[in-house]
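Visitor: A structural model of the following input is requested.
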Amino acid sequence: MCGRYVITSSPEALRRLFAYVEMPNFPARYNIAPTQPIPVVLQEQGARHFQLMRWGLLPSWVKDPRKFALVINARSETVQDKPAFRNALRRRRCLVPADGYYEWQDAGGRKRPFFIHARNGQPIAFAGLAETWMGPNGEELDTVAICTTQAPDEMRALHDRVPVSVAPDDFETWLDCAAVDPEQAMALLTSPPPGRFVWHEVSTAVNRVANDGPQLLLPVSLEDTASAAKPVPKSVSKSVPKSMPKPAPKPRAAKPKPTPANDDQGSLF
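Guide: You can find the predicted model right below:
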């Protein structure tokens, strides 16, 4: 399963790996969630392209999106049979760049989040299926789901499903929908080889979508240590005995007006 994931590699590093023609600039994201726009790599007319899509697939035949369940994952075992995925598997296979993802382990009714990433520290390419939904007024929405498969034995303690990751040597096979039929592409929807991924427990701060920063990736022990090292300000009223008068507050120095930042990096999210 994949319900939250991370992109920390630079735009240029991802462009070199996936070889798309555009040169997008986007910030690192540490807590990407469903319904948000995410980077996707497609191949059209022999060239690879970078595109933003909503995470949550909407088949073209859906009349009212409000009545269609949010589909963020596609089970690889049934993508050929499910009407929601058949057309995308044949015509719009894609890759979703990532640097890791989160999984929640059920430990006696308590959900413990873990960050999972490649052992070699390199970016990951999730296998994706894309569809363009067209509304009654002509509006279009590009959407995507991430393919999942059975977890290997070593990862089942976390969850019984994992996102399908495509090796760089197989990018062309997965992306070239014109030359590679669905049956051939299906051969890539397999579990990761033993030892490819490593993981560690992280803070439950990741549970809140609004939290987005590198501290989310820290192992729990390091995250707790970092929090403990921060000085805790004490209230003046608590530090002075009740029998003694409180000291008069010191006059505050006027704060200088901030200089507008020159931030040339736009957000694609």
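
Visitor: contacts, neighbours, all on C-alpha from now
Guide: Will do.

Visitor: Tell me the helix or strand right after the helix or strand harbouring residue 223.
Guide: Residue 223 is part of helix 220-229 when elements are defined by DSSP states H and E. Toward the C-terminus, helix 220-229 is succeeded by helix 236-239 as the next helix or strand (DSSP H and E).

Visitor: So what's the gap between that next one and the chain middle?
Guide: 45 Å (Cα atoms, centre = their mean, to the nearest Å).

Visitor: Following up with a second sequence; could you model it the same way so I can compare the two?
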Amino acid sequence: MCGRYATTRSNADLSSFFEAVDVAEPLRASWNVAPTDPVPLIRTSKEHEGRVLDTARWGLVPHWAPDLRGGARMINARAETVATLRSFAPSFAKRRCLVPADGWFEWVRSGNQQTGKQKQAFYMTPSDGRPLAFAGLWSAWGPESVLTTSVITTAALGGLTRVHDRMPLILPADRWDDWLAGGGDPERLLRPLPESDLEAIEIRAIGPEVGNVRNNGPELLEPRSEVTLF
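Guide: Next comes the predicted model:
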């Protein structure tokens, strides 16, 4: 799954990188995005005749939900079922987006079988420092059309399987237009990056402070050189 991630770039940086018109609220850098936080997304807009940079609440809430509270449980949508589940299928068909990220976090249990309650945090991020584009969905809820979003996950591949059995579905730039257009063949649209491309993702051991959502700063991403991925 993808339960925490980092997104620290400004409106100007993201709108330039994704060639999108900026209609978002001023973005605040977050090194520890948690469910229900406001996050940037890229979607298409008929009004602007192309991509726009917008802001949404992390955790998709279908239009028929009675309130926003269920969104905290819907931060992720599985690639295997996103096209068929009632909660996600309408957005998959018509309301897809890109969710910009610097990287994401996962936790691996460490220690021996008797004392193995401690978990080691890892941060996955492109080694070249470029932004990631997670495949996402969006929906508008309520009379005020509150935008909400989910990140699609898929089975982990390559070295990422040592950290978790799931990973965000990362889209390369040459698939952005097809993804945002709606329709299309789900099997083709939801295929993960080749393992050779995923080799460019750095797996970085970091400190336990990221486990507390109240902690939020660049120091969370500092590597722990004494920790190795087993």
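
Visitor: Provide the TM-score value for the superposition.
Guide: The TM-score (TM-score structural alignment, normalised by the length of structure 2) is 0.86; 216 aligned residues with a Cα RMSD of 2.1 Å.

Visitor: related to what we said a few turns ago, buried ones in the helix holding residue 223 of structure 1, by neighbour count?
Guide: With burial defined by 16 or more other Cα atoms under 10 Å, the residues of helix 220-229 of structure 1 counted as buried are residue 220.

Visitor: what does stretch 134-146 of structure 1 give?
Guide: Buried, per 16+ other Cα under 10 Å, within stretch 134-146 of structure 1: 134, 142-146.

Visitor: could these be laid out in CSV, adding secondary structure and distance to residue 68 of structure 1?
Guide: Listed next are the buried residues of stretch 134-146 of structure 1 as CSV, based on DSSP: H, G, I helix; E, B strand; the rest coil; distance: Cα to Cα, whole Å:
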residue, secondary structure, distance to residue 68 of structure 1
134, strand, 14
142, strand, 15
143, strand, 13
144, strand, 14
145, strand, 14
146, strand, 17
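
Visitor: ok, now which ones touch the alignment partner in structure 1 of residue 65 of structure 2?
Guide: Under the alignment (TM-score structural alignment), residue 65 of structure 2 pairs with residue 62 in structure 1. Residue 62 of structure 1 sits next to 68, 133 when contact means Cα atoms under 8 Å, 6 or more residues apart in numbering.

Visitor: does residue 62 of structure 1 sit in a helix, a strand or a coil?
Guide: coil (DSSP: H, G, I helix; E, B strand; the rest coil).

Visitor: In structure 2, what residue corresponds to residue 2 of structure 1?
Guide: The alignment partner of residue 2 of structure 1 in structure 2, by TM-score structural alignment, is residue 2.

Visitor: From residue 101 of structure 2, how far off is that match?
Guide: 11 Å (Cα to Cα, to the nearest Å).

Visitor: cool, and residue 187 of structure 2?
Guide: Distance of residue 187 of structure 2 to residue 101 of structure 2, given as Cα to Cα: 24 Å.

Visitor: more neighbours, those two?
Guide: Ranked by neighbour count (other Cα atoms under 10 Å), residue 187 of structure 2 and residue 101 place residue 101 first, with 25 against 10.

Visitor: quick one: contacts for the aligned residue in structure 1 for that one?
Guide: In structure 1, the residue paired with residue 101 of structure 2 according to TM-score structural alignment is residue 98. Going by Cα under 8 Å, 6+ apart, residue 98 of structure 1 touches 5-8, 123-126.

Visitor: quick one, helices of the stretch 101-250 of structure 1?
Guide: For the stretch 101-250 of structure 1, helices defined by DSSP state H, counting those that start in this stretch occupy the ranges 171-175, 182-186, 220-229, 236-239.

Visitor: Now tabulate those helices in JSON lines and tack on distance to residue 130 of structure 1.
Guide: As requested, those are arranged in JSON lines below (distance: least, Cα to Cα, whole Å):
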{"stretch": "helix 171-175", "distance to residue 130 of structure 1": "11"}
{"stretch": "helix 182-186", "distance to residue 130 of structure 1": "14"}
{"stretch": "helix 220-229", "distance to residue 130 of structure 1": "35"}
{"stretch": "helix 236-239", "distance to residue 130 of structure 1": "58"}
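
Visitor: out of these, nearest to residue 156 of structure 1?
Guide: Closest approach to residue 156 of structure 1 among the helices of the stretch 101-250 of structure 1 (Cα to Cα): helix 220-229, 20.7 Å.

Visitor: Taking the contacts of residue 98 of structure 1, tell me the two that lie furthest apart.
Guide: That would be 8 and 126, which, of the contacts of residue 98 of structure 1, are the farthest apart (Cα to Cα) at 14.9 Å.

Visitor: So between the two, which is more surrounded?
Guide: residue 126 (24 against 16).

Visitor: list the contacts for the residue mapped onto the more buried one from structure 2?
Guide: With TM-score structural alignment as the criterion, residue 126 of structure 1 lines up with residue 134 in structure 2. Residues in contact with residue 134 of structure 2 (Cα under 8 Å, 6+ apart) are 98-101, 151-152, 168-171.

Visitor: Go through the residues you listed and name the one nearest residue 12 of structure 2.
Guide: Among those, residue 100 lies closest to residue 12 of structure 2 (Cα to Cα), at 13.1 Å.

Visitor: what about the closest one, neighbour count?
Guide: Residue 100 of structure 2 has 26 nearby residues by other Cα under 10 Å.

Visitor: in which helix or strand would I find the nearest residue to residue 40 of structure 2 once chain neighbours are set aside?
Guide: Counting by Cα to Cα, 6 or more residues apart in numbering, the nearest residue to residue 40 of structure 2 once its immediate chain neighbours are dropped is residue 55, at 4.6 Å. In this structure, residue 55 of structure 2 sits in strand 50-58 according to DSSP H and E.

Visitor: now swap in residue 31 of structure 1 and tell me
Guide: strand 29-32.

Visitor: Check which helices and strands that strand is in contact with.
Guide: On a contact count with 3 or more Cα pairs under 8 Å, 6 or more residues apart in numbering; DSSP states H and E, strand 29-32 of structure 1 meets strand 5-7.
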